[in-house]
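# Sequence first, then the predicted structure, then my questions.
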Amino acid sequence: MPTPPVFLPPTSYDYLTVQKVTGAESSAASDVVAAEEPLEIRLGFGPAHQREHRTLAITMRTPGHDMELTAGFLLTEGIIRSRADLTGIRYCPDVEKEEERENVVRAELAESLDVSLPRLERHFYTSSSCGVCGKTSIDAVHAAACPVLPTTGPYVAAEVIHALPARQRAAQALFEQTGGLHAAALFSPEGALLLLREDVGRHNALDKVIGAALLQEWLPLHNTVLLVSGRASFELVQKAAVAGIPVLAAVGAPSSLAVRAATDFGMTLCGFVRQQRYNIYCGAWRIQTEAGNMPGK
């Protein structure tokens, strides 16, 4: 079987100007982040004289190969069983917002295919990892969180951000045993560990942290710093914002949508926090990179 061509459209990545921190010094630098956008999957099904159209799911993805993603999703979720069940996939031409037209696809199913509506409803809204349940439109994704984060801090020293990964790892009892778990850890602005949870899914780990804080009546978490293992996705930024967390640091890279969301929410977002280095993607004013020097907003 021939190897399919590798095609990465321009929307697969974004170039950003970031604050690159090494030790106690910072400087402006350019960085490339993977794009993340919601893809709404709509279905057309039923006989020609009684055709129905409805949204099946929204998945967060890096743009590119959207038709393949849709076809694979339909097959693995049991909506279709063979290529014959699928008559076509295309971007929806009737999407009102021009900038979202390549974020909505319609898959047309064969007229003879028996589609169970209750089964379809169970698939409403998924994501590349765990999902943000209950959203059935792209507008709902963007409007899912409208937090009010503090505008007077907290202020965090650069060396505190540098120290977080080691402190998180030292507290990961299950990771030391399995080597295969994500973690979300909540710290004070001074770097004291407040709460840590582990899970095979990074979204689950963060949900556990937020749930524990909720049950202890700590919310909103305005005076905290969150460190997550792996990358920083839109869903993680959204969850942190809902809980009132003003500073989110990630061991891995943020996606473009995560950066845009964090910027809109007024959050400080740091990525690649490891080996005494990290990038500040937005909200640099909360990070003290030199003694007595706070970057401007």
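Great, that's in hand.

# okay, CA-based contacts and neighbour counts for the rest of this
Noted.

# list the contacts for Ile89?
67, 105-108 (CA atoms under 8 Å, 6 or more residues apart in numbering).

# Ok, Val237 next?
Counting by CA under 8 Å, 6+ apart, Val237 has contacts 248, 258, 261-262.

# For the contacts of Ile89, give me CSV that also has distance to Lys239 and secondary structure.
Formatted as CSV, the contacts of Ile89 follow (distance: CA to CA, whole Å; DSSP: H, G, I helix; E, B strand; the rest coil):
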residue, distance to Lys239, secondary structure
Met67, 29, helix
Val105, 26, strand
Arg106, 29, strand
Ala107, 30, strand
Glu108, 34, strand
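
# The contacts of Val237 into JSON lines, with extra columns for neighbour count and secondary structure?
Formatted as JSON lines, the contacts of Val237 follow (neighbours: other CA atoms under 10 Å; DSSP: H, G, I helix; E, B strand; the rest coil):
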{"residue": "Leu248", "neighbour count": "22", "secondary structure": "strand"}
{"residue": "Ala258", "neighbour count": "26", "secondary structure": "helix"}
{"residue": "Ala261", "neighbour count": "21", "secondary structure": "helix"}
{"residue": "Ala262", "neighbour count": "25", "secondary structure": "helix"}
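
# circling back to that earlier point, and which of the contacts of Ile89 is nearest to Thr87?
Closest approach between the contacts of Ile89 and Thr87, by CA to CA: Glu108, at 5.5 Å.

# just checking, the closest one touches Ile41?
No: with contact defined as CA atoms under 8 Å, Glu108 and Ile41 do not form a contacting pair (10.7 Å).

# So between these two, which is more surrounded?
More neighbours surround Ile41 than the other of Glu108 and Ile41, with 29 against 20 (other CA atoms under 10 Å).

# Against that first model, consider the following:
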Amino acid sequence: MNSARLPVTRWPAGETGTADSTDNLAIEEPMEIRVSGRSVAVTMRTPGHDRELAAGFLLTEGLIRQASDVLDILMCRDLPEGQTGNVVDALLAPDVAVDFARLTRHVFSSSSCGLCGKATIDAVAHNFLPAASGPQFTPAFLATLPGRLRAAQPGFAATGGLHASALFNSAGELLCLREDVGRHNALDKVLGWALLESRLPLRDTVLLVSGRVSFELVQKTLAAGLPLIAGIGAPSTLAVECARRGNLTLVGFLRAERFNVYCGAERVRGA
């Protein structure tokens, strides 16, 4: 359940004036992420796939690199009333040295911006490996992805208030799609799924996000070893700079009939 119906007064409502009704809204609740009992972050998210969200967060913050680094991710049960289901604790393998100083996110992060609470650009620029060379994708292939993304977004269809991130393989098959009020949370859920399924690095897949492409989304893409990130919206200058440094292909304004390649055009045949 990622939405709830709430009362709403609609305007205009014709000759009779306003009309009392209900509207479907995306759910937003806080989730605390712990590592071995130690709180490391609180993020505002849409409930669902919380283990994946925690795994993806730890991956993109540089605390873990692979599925074997995680023994389990547990939903904490013995909590005060109202908190149950909103606290997860990641238990890491004994040989994983946790450098809590790597965490550059403040204790609280809003759903709208993963960079809120980050101290400086130097603090957020994690040293992830550049994307490997290849593979290539045709413009016709890329043009099919927005329609497939939209068709697989039930939460957005119901509420109009959820971002989405999706992984597609080189044949255009949808591997994983997650929705969330926070675009960085949606991507963390997808990458957490890939990590827990031991699919990293994602060298032969394409990532599509439903909105704009920010610097942090590019950083997260590099953490998973993806070769290409595409957005329905525009990228930022810092996102393009980060993608170029990381040998990543960045596509913006992706539509069925057109798109822009901002860097890494060698992966788009015919670009």
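Nice, thanks for sending it over. Keep in mind that what you see is a predicted model, and the values were worked out from it rather than measured.

# follow-up on the earlier one: now, which of the contacts of Ile89 of structure 1 sits nearest Ala29 of structure 1?
Met67 (35.1 Å).

# Skipping adjacent residues, who's closest to that closest one in space?
Computed as CA to CA, 6 or more residues apart in numbering, the closest residue to Met67 of structure 1 that is not its neighbour in sequence is Ile89, at 6.2 Å.

# Tell me the counterpart of that neighbour in structure 2.
Per TM-score structural alignment, there is no equivalent position to Ile89 of structure 1 in structure 2.

# Which secondary structure element is home to Ile89 of structure 1?
Ile89 of structure 1 belongs to strand 86-91 when assigned by DSSP states H and E.

# And that strand, how far out from the chain middle?
Remark: strand 86-91 of structure 1 is offset 27 Å from the chain centroid, using CA atoms, centre = their mean, to the nearest Å.

# center of structure 2, which residue is that?
Closest to where the C-alpha atoms of structure 2 average out (CA atoms, centre = their mean) is Leu187, at 1.2 Å.

# From Ala194 of structure 2, how far out is that one?
From Leu187 of structure 2 across to Ala194 of structure 2, the span is 11 Å (CA to CA, to the nearest Å).

# Same question for Val124 of structure 2.
22 Å.

# quick one, which of these two is more surrounded?
Ala194 (23 against 18).

# How about the contacts made by whatever residue of structure 1 lines up with the more buried one?
The alignment partner of Ala194 of structure 2 in structure 1, by TM-score structural alignment, is Ala213. Ala213 of structure 1 makes contact with Leu219 under the criterion CA under 8 Å, 6+ apart.

# can you do 10 Å?
186, 194-195, 207, 219-221, 243 (CA atoms under 10 Å, 6 or more residues apart in numbering).

# In PyMOL, select just the buried ones from these.
Listed next is the PyMOL selection for buried residues among those, using 16 or more other CA atoms under 10 Å:
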select buried, resi 186+195+207+219+220+221+243
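
# Name the nearest of the contacts of Ala213 of structure 1 relative to Cys146 of structure 1.
Ala243 (10.8 Å).

# follow-up on the earlier one: can I assume the residue nearest to the centre of structure 2 is in contact with Leu217?
Yes: in this structure, Leu187 of structure 2 is within contact of Leu217 by CA atoms under 10 Å, at 7.5 Å.

# any chance you could map the strands in structure 2?
3-10, 19-26, 29-35, 38-45, 70-75, 87-92, 108-109, 163-169, 174-180, 205-209, 228-231, 249-252, 260-263 (DSSP state E).

# possible to save these as a markdown table with distance to Leu145 of structure 2?
Shown next, in a markdown table, are the strands of structure 2 (distance: least, CA to CA, whole Å):
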| stretch | distance to Leu145 of structure 2 |
| --- | --- |
| strand 3-10 | 25 |
| strand 19-26 | 24 |
| strand 29-35 | 30 |
| strand 38-45 | 25 |
| strand 70-75 | 32 |
| strand 87-92 | 33 |
| strand 108-109 | 30 |
| strand 163-169 | 8 |
| strand 174-180 | 9 |
| strand 205-209 | 8 |
| strand 228-231 | 9 |
| strand 249-252 | 12 |
| strand 260-263 | 14 |
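
# Compare those strands and give me the one nearest Arg51 of structure 2.
Per CA to CA, nearest to Arg51 of structure 2 of the strands of structure 2: strand 70-75, 6.0 Å.

# Mind listing what's buried along that closest one?
Those would be 70, 72-75, for strand 70-75 of structure 2 by 16+ other CA under 10 Å.

# out of these, who's nearest Ala54 of structure 2?
Ile73 (7.8 Å).

# who's in contact with the closest one?
33-36, 50-52, 54-55, 88-92.

# give me every residue that touches the counterpart of Val181 of structure 2 in structure 1.
Under the alignment (TM-score structural alignment), Val181 of structure 2 maps onto Val200 of structure 1. Neighbouring residues of Val200 of structure 1 by CA under 10 Å, 6+ apart: 175, 180-183.

# how about those in TSV, adding distance to Val18 of structure 1 and neighbour count?
As requested, those are exported to TSV (distance: CA to CA, whole Å; neighbours: other CA atoms under 10 Å):
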residue	distance to Val18 of structure 1	neighbour count
Phe175	31	17
Gly180	30	12
Leu181	29	18
His182	26	21
Ala183	25	27
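
# Pretty sure Ala239 of structure 2 sits against Glu216.
Yes: at 7.5 Å, Ala239 of structure 2 counts as touching Glu216 under the criterion of CA under 10 Å.

# Can you get me the start-to-end distance on stretch 188-208 of structure 2?
End-to-end for stretch 188-208 of structure 2, by CA to CA: 13 Å.

# how about that stretch: buried residues?
188-196, 200-208.

# So which of those residues belong to helices?
Counting by DSSP state H, the buried residues of stretch 188-208 of structure 2 place 188-196 in helices.

# Could you identify the most distant pair in the residues you listed?
Asp188 and Leu196 (11.9 Å).

# Return every residue with contacts to both of these two.
Contacts common to Asp188 of structure 2 and Leu196, judged by CA under 10 Å, 6+ apart, are 52, 55-56.

# how much space is there between the nearest residue to Ala54 of structure 2 once chain neighbours are set aside and Phe57 of structure 2?
In space, and not counting its chain neighbours, Ala54 of structure 2 is closest to Ile33: 6.4 Å by CA to CA, 6+ apart. To Phe57 of structure 2, Ile33 of structure 2 is 9 Å away according to CA to CA.

# ditto for Leu228 of structure 2
20 Å.

# Equivalent analysis for His126 of structure 2, please.
13 Å.
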